[in-house]
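just to be clear, the model below is a prediction. Sequence and coordinates:
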Amino acid sequence: MSVSLRKIIHLDMDAFFAAVEQRDNSKYQNKPIIVGGAPDSRGVVATCNYEARKYGIHSAMPSSRAFSLCPKAIFVKPRFAIYKEVSFAIRQIFYQYTALVEPVSLDEAYLDVSHSELCQGSATRIAQTIKQQILSEVGLVASAGISYNKFLAKIASDMDKPDGLYLITPEQGQDFVARLPIGKFHGVGKATERKMHDLGIKNGADLKQFSLPVLQQNFGKSALFFFNIAQGIDERPIRVDRESKSIGTETTYSQDLVQSNEIYQQLTELLNKALLKVYAKKLYARTLTIKVKYHNFQQITRSLTFNKPIKSQLAAESVFKQLLCKDRIGESKIRLLGITLSTLEKQTDYYQQMDLFD
C-alpha cells in the first residue's frame, strides 16, 4: 500500500496518572497535582497535571525541586495497579475500531485505520469518536494526532494539548516537517539536538539539505531515519506484537543503604518484582543486570548471562555477591538499586521443568 494512503492515529492521554487521580478524588479538581515521590524524599515527578505545569514542573524533575516551584501542589503517591486497569479499559476501546493497535506505554498508542469503513472511512472522525468514548466511558481526556505515518501522527497529537485533535495530510507533510524545529522531532534528544545545531540544522528544512552519507558520518544508524523524515517519509508499520527487549525495576531510597545484608535483601525483592513482570508477559529471561548508584551519584552496572532461564530468586544472594564482589558493598552508602532482566524468550513446557541460577 502506498505510504500516502495510510491512515495513522496517535492517541495520547493527557497527564494520565494525574488525570486518574483527579477523576477519583473530587478534592483534587482545579488544583496542581503531582504524582510521584514525596516532596521531602529523593523521589521524582512521574507526571503532573496542567495546573502544576504552569509553574515549570515536568516529569523526571526531583520532587523537592517541584515543591520549591509550587509549595501548594498536592503530591500523590502513584497507584500503578489502578493506572494499568484504566489503560486496559482504554485499550479495549481502541480495539473496537481496529485490530492494528500498537501500545507504546500505559497512556499512548498508535492505531492503523487505513482500511476501516467506520465513520465513513474518515480517520479524523474515528479519532474524534474514540476521544468522546474515552471521556464518556472512562472519564478521561485524550489528545489525538492523525496523519499518514507514525512520526507525523505523534507530532500532531502534541499540537493542541490538552484535548487536542490535529490532522496533518499527505499534502501538508513535507511543509510541516520543513518548519518543525529540530528539537521537536520525536527521537531527537538533547544531545542530538545540540549536535544538529552545531551542524547548522535548526529545522526540518535545514535537515533536508544534508545528504545521507553526510548524515551517516554524524549520526550512524539513525541517519536513514533522519534522512527520510526530512522528506516527510516514515514507513514504520504498526507493530501489533511489541516484544520487550528488557524488563526491570529500580528504587531510590529515602535513606542510604549501608548494610550488605539489607542491600542483598532489597536486590532480592527487586528481582522478584522484575520476574513477576517477565512472567506476566509469558517470557523468561537469561540475563540479569544490577544497577547501583552510590550516595555521590557514581553509578555502576553489572551483568551476568545464564545458560538456563531465571525462574525464581533461589540462590539470588550468592549471585549478587558474585556480581558485586569488587564494588565496596557494605562499605559505601547506596541511594539507588535496580534490577533489569533481558535476553528474553517465550515460555515453553521445556523451560517449566528447569530450575534457576544453576
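Alright, I've got the coordinates.

when you work out contacts or count neighbours from here on, use the C-alpha atoms and nothing else.
Fine.

okay, the residue nearest to F320 when sequence neighbours are not counted and S147: tell me how far apart.
Spatial nearest neighbour of F320, excluding adjacent residues (C-alpha to C-alpha, 6 or more residues apart in numbering): Y264 at 7.0 Å. Distance, Y264 to S147, by C-alpha to C-alpha, to the nearest Å: 50 Å.

what about those two, which has more around it?
More neighbours surround S147 than the other of Y264 and S147, with 28 against 20 (other C-alpha atoms under 10 Å).

who are the neighbours in contact with the more buried one?
Residues near S147 by C-alpha atoms under 8 Å, 6 or more residues apart in numbering: R6, K7, I8, I9, A153, A156, L167, I168, T169, P170.

of all those, which two lie farthest apart?
The distance between the two most remote of the contacts of S147 (C-alpha to C-alpha) is 15.2 Å, for R6 and A156.

can I get the contacts of S147 in a markdown table including secondary structure?
Output for these, formatted as a markdown table (DSSP: H, G, I helix; E, B strand; the rest coil):
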| residue | secondary structure |
| --- | --- |
| R6 | coil |
| K7 | coil |
| I8 | strand |
| I9 | strand |
| A153 | helix |
| A156 | helix |
| L167 | strand |
| I168 | coil |
| T169 | coil |
| P170 | coil |
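
who wins for neighbours among the residues you listed?
I9 (31 neighbours).

please, which helix or strand holds A144?
According to DSSP states H and E, A144 maps onto strand 142-147.

off-centre distance for that strand?
18 Å (C-alpha atoms, centre = their mean, to the nearest Å).

same check, this time on stretch 221-236
Remark: stretch 221-236 is offset 21 Å from the chain centroid, using C-alpha atoms, centre = their mean.

hmm, who's touching that stretch?
Here stretch 221-236 makes contact (C-alpha under 8 Å, 6+ apart) with 3, 149-152, 173-174, 177-178, 204-205, 207-208, 210-212, 215-216.

for comparison:
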Amino acid sequence: MAGTTAGASERKFIYIDMDSFFVSVELLDAPHLSHCPVAVGGTAAERGVISTANYIARKFGVKSGMATATAHRLCPDLVLLPTRFEAYEAITRKLDEIFRRYTDKVEFQSLDEAALEVTGQACFNGSATHIAAHIRATVQQELGLTASAGVAPLKYLAKIASEMRKPNGMFVITPSQVRGFLDELDVRKIPGVGPKTYAVLENLGCRQCKDVTEDKIPALMRYLGVHGFYVWERCQGIEEADEGGSDIKSVGIERTLPSDCDALCDCLEELDRLSQGLRERIADMGDDYLITKNLVKLKFSDFSISTTEASANRLCTHTVQSLCRLLWDTRREGRSVRLIGLSVKVRRKVLDDIQMAFPW
C-alpha cells in the first residue's frame, strides 16, 4: 500500500495559512481599524455573507459564511468592508514569489493557503522547521501580514498542523510523532470528514483516529463507499505520494458555470455532462494508457478550490459522484460552486509490460 508513514518520513511539507487574509490585506490600507472588529463581505441589504472576519470579530461569534445581518446582530460595532479580489490576488502573487525562493513545489489550495514540499532542499541544512520560520518572518517583513504554518512528513498533516497555533503560530509534527499525534486526533480534523461523514463514524464508535481500525473498513465502505477507505487511510497516516515522470499524466475537462450552483444535485448533473466529454478525450488517446485515478475539482464563490481523488481503473460514475459529495459536504457554509472540473490520471501501458519482466 502506497504512502505509509514509514515511507513518508523522507518527505517534508510546510502548509502556510494566512491569518484572516482578506481583512488583513484591507487593514494594510486602513491601519486605524486594526483594533476594531472588522469583516469583509456583502452588505446585509444585499443579503450578503461574511467572507472573512478578523479575530476580534470572531470573539463575538462572527465567522465565514455567516449572513451579514446575523453578524451585525452579534457584533453591532462590526466594520464591514467590501470584497476586493483583485487586491487579494495581487498579494497571493507576491506570496507565490516568496514561497518559490525556497522550493518550486508550491500548491495553492486557495488565495490564502498553500502546501510546499521542501524535501531535499539545501537551505537551512534541509530543516523544514527553519524554512517555515523564515518564510513566516519574510512574509511579515515584506508584506506586513502574519501567517500560521504547519510542518509534517505528510501534506494533509501539515495542513492540520497549521491550524494548531493560529493565529501567527507554527506547529511541527516530526515523523516519530505522527502515530501519537493521530491517535489523539479528533476525526473531524481529518480533511474530508464533514458532519455527514462524522455521523457515520460516531455511530461506529470512531471519535478519534485511533478508533478507526482496520476491522472497521468493511463498515466504512458499506456506509461511505470509496470515501470510507480514504478516511481509514488518513487516520492511519497513509497518504499516497504524488506520481512523477513523463509517463504519468492527467487528462481533464472543466467548466465555469453560467451561475453559481447551490445544490448538490445540479453539481452531479454537470459532472455527468463533463464525463461524456472526458470519455471522448480518453478514447482519443487510444489503447496506450491505463487509467489509475479519478479526480474532481470544485471552485467556490470565494475563489477557493478543493480537489480530491480516488484510485480507479476507469472513469467510474459512482466514484466521481462520491468524490463530489465529499467536496460538497466539507465546503464552508455559504459557499456556492462556480466551476466544476473532472480528470483522470493515466499511466502508459508499456511501463507495466516492462515491469512484469523483472522478478518481484
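Structure's in. What do you need? These numbers come from a predicted model, not from an experiment.

superposing both, give me the TM-score.
The pair, once superposed, lands on a TM-score of 0.69 when counted by TM-score structural alignment, normalised by the length of the first structure; 276 aligned residues with a C-alpha RMSD of 3.2 Å.

re the thing from before, just tell me the aligned range of the strand holding A144 of the first structure in the second structure.
Mapping strand 142-147 of the first structure onto the second structure (TM-score structural alignment) gives residues 147-152.

how big is the offset of that stretch relative to the first structure?
In the superposition with the first structure, the average deviation recorded for stretch 147-152 of the second structure is 0.4 Å (mean C-alpha distance after the TM-score superposition for the first structure).

which stretches of the stretch 251-360 of the second structure form helices?
Counting by DSSP state H, counting those that start in this stretch, the stretch 251-360 of the second structure has helices at residues 264-284, 317-329, 349-356.

can you tell me which of the ones you listed is most buried?
Of all the helices of the stretch 251-360 of the second structure, helix 317-329 has the most neighbours on average by mean count of other C-alpha atoms under 10 Å, namely a mean of 20.

where does it end up in the first structure?
With TM-score structural alignment applied, helix 317-329 of the second structure matches no range in the first structure.

now stretch 106-120 of the second structure
Stretch 106-120 of the second structure covers residues 101-115 of the first structure once aligned (TM-score structural alignment).

so which bits of that stretch are buried?
Neighbour counts over stretch 101-115 of the first structure (16 or more other C-alpha atoms under 10 Å) mark V101, E102, P103, L106, D107, E108, A109, Y110, L111, D112, V113, S114 as buried.

show me the strands in the first structure, by range?
Assigned strands in the first structure, in chain order: 8-13, 33-36, 45-48, 74-76, 101-105, 108-112, 142-147, 165-167, 246-257, 283-294, 299-310, 334-346 (criterion: DSSP state E).

any idea what D160 of the first structure aligns with in the second structure?
Per TM-score structural alignment, the equivalent position to D160 of the first structure in the second structure is R165.

apart from its neighbours in sequence, what residue is nearest that match?
In space, and not counting its chain neighbours, R165 of the second structure is closest to F171: 6.2 Å by C-alpha to C-alpha, 6+ apart.

my read is that the one you found contacts K159, right?
No. Counting by C-alpha atoms under 8 Å, F171 of the second structure stays clear of K159, with 10.1 Å between them.

neighbour count for those two, which is higher?
Neighbour count, other C-alpha under 10 Å: between F171 of the second structure and K159, K159 has more, with 25 against 20.

with adjacent residues omitted, what lies nearest to the more buried one?
K159 of the second structure sits nearest to Y15 (C-alpha to C-alpha, 6+ apart), 5.3 Å away.

that older thread, can you check which residues contact both of F171 and K159 of the second structure?
Joint contacts of F171 of the second structure and K159 (C-alpha under 8 Å, 6+ apart) are G150.

and the residue nearest to I238 of the first structure when sequence neighbours are not counted, what does it touch?
In space, and not counting its chain neighbours, I238 of the first structure is closest to E102: 5.8 Å by C-alpha to C-alpha, 6+ apart. Residues in contact with E102 of the first structure, defined by C-alpha under 8 Å, 6+ apart, are A109, Y110, L111, I238, R239, V240, D241, R242.

I'd like the distance between the second one and Y284 of the first structure.
Read it as Y110 of the first structure. Distance, Y110 of the first structure to Y284 of the first structure, using C-alpha to C-alpha: 27 Å.

distance from the chain centre to stretch 233-249 of the second structure, please.
For stretch 233-249 of the second structure, the distance to the chain centre is 15 Å (C-alpha atoms, centre = their mean).

quick one, the strand holding A144 of the first structure and strand 8-13 angle?
Angle, strand 142-147 of the first structure to strand 8-13, by axes from the mean of the first three to the mean of the last three C-alpha atoms, to 10 degrees: 160 degrees.
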